[in-house]
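Colleague: prediction below, plus the sequence it came from.
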Amino acid sequence: MTELRDVQIKRLKMRSMRRGIKEMDLILQAYAERNLAAMDSAGLETYDALLHENDQDLYQWVTGQVAAPERFGDLITDIAQTFQK
């Protein structure tokens, strides 16, 4: 059964704010609130895949300490810009 778009967005928002480290909770929660509703299906799938990554890796990617994997590059750049606003 396919997940309805509004249910998927709610799930992704919840997963964004219930991470492992507080910094990623704050960063991803803010990003999710501002951006998920406007994303297309492919964007939501990429974001969902990103949420399966380790918080320590995500934090290093968002803060520019380590380069993000190519498949997440544009999304990480967007998250980092949202966080800096």
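Modeller: Sure thing, it's come through. The structure displayed is predicted, hence computed values, not measured ones. Residues are numbered from 1 along each chain as shown.
Colleague: only C-alpha atoms for contact and neighbour calcs from this point on.
Modeller: OK.
Colleague: what lies in contact with stretch 20-35?
Modeller: Counting by CA atoms under 8 Å, 6 or more residues apart in numbering, stretch 20-35 makes contact with Leu12, Lys13, Ser16, Met17, Arg18, Arg19, Asp55, Leu58, Tyr59, Ile79, Thr82, Phe83, all of which sit outside it.
Colleague: okay, pairing it with this:
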Amino acid sequence: MKDSETTENRRKRLRFRSWHRGTKEMDLLMGSFADAHLGDFGKDQLDRYEALLDVPEPVVYDWILGRTTPPADYDHDVTKLLLAFEFHAPGR
């Protein structure tokens, strides 16, 4: 986070990054998760979420699918929320 960045601008930036991960699947998953949770996150959770966005997409996708488990550094509340998140396709 930049020193001059407001919390609301940071949320907007993280939401944008979430919706533009690279693959459509991860865009939908991470973008929907961000829409559902970023507004409730405090500074520490935003820090953890931002770090999570820096993890390569295939790694996070494997966590979501249960193929691998997150390492200790990512075994925290935000990752647990992501893994428990139930994505619902628009219109369903």
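Modeller: Cool, the structure landed. Here the structure is a predicted model, which is why all the values come from computation and not from measurement.
Colleague: PyMOL command for the buried members of the contacts of stretch 20-35 of the first structure?
Modeller: When burial is assessed using 16 or more other CA atoms under 10 Å, the buried subset of those is captured in PyMOL by this command:
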select buried, resi 12+13+16+17+19+55+58+59+79+82+83
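Colleague: stretch 79-86 of the second structure maps to which residues in the first structure?
Modeller: Here stretch 79-86 of the second structure aligns to the first structure at residues 76-83, judged by TM-score structural alignment.
Colleague: which residues does that stretch contact?
Modeller: The contact list for stretch 76-83 of the first structure, computed with CA under 8 Å, 6+ apart, reads Ile27, Leu28, Ala30, Tyr31, Trp61, Val62, Thr63, Ala68.
Colleague: who's in contact with the counterpart of the fifth one in the second structure?
Modeller: In other words, Trp61 of the first structure. Counting by TM-score structural alignment, Trp61 of the first structure lines up with Trp63 in the second structure. The neighbours of Trp63 of the second structure, taking CA under 8 Å, 6+ apart as the test, are Thr69, Pro70, Leu83.
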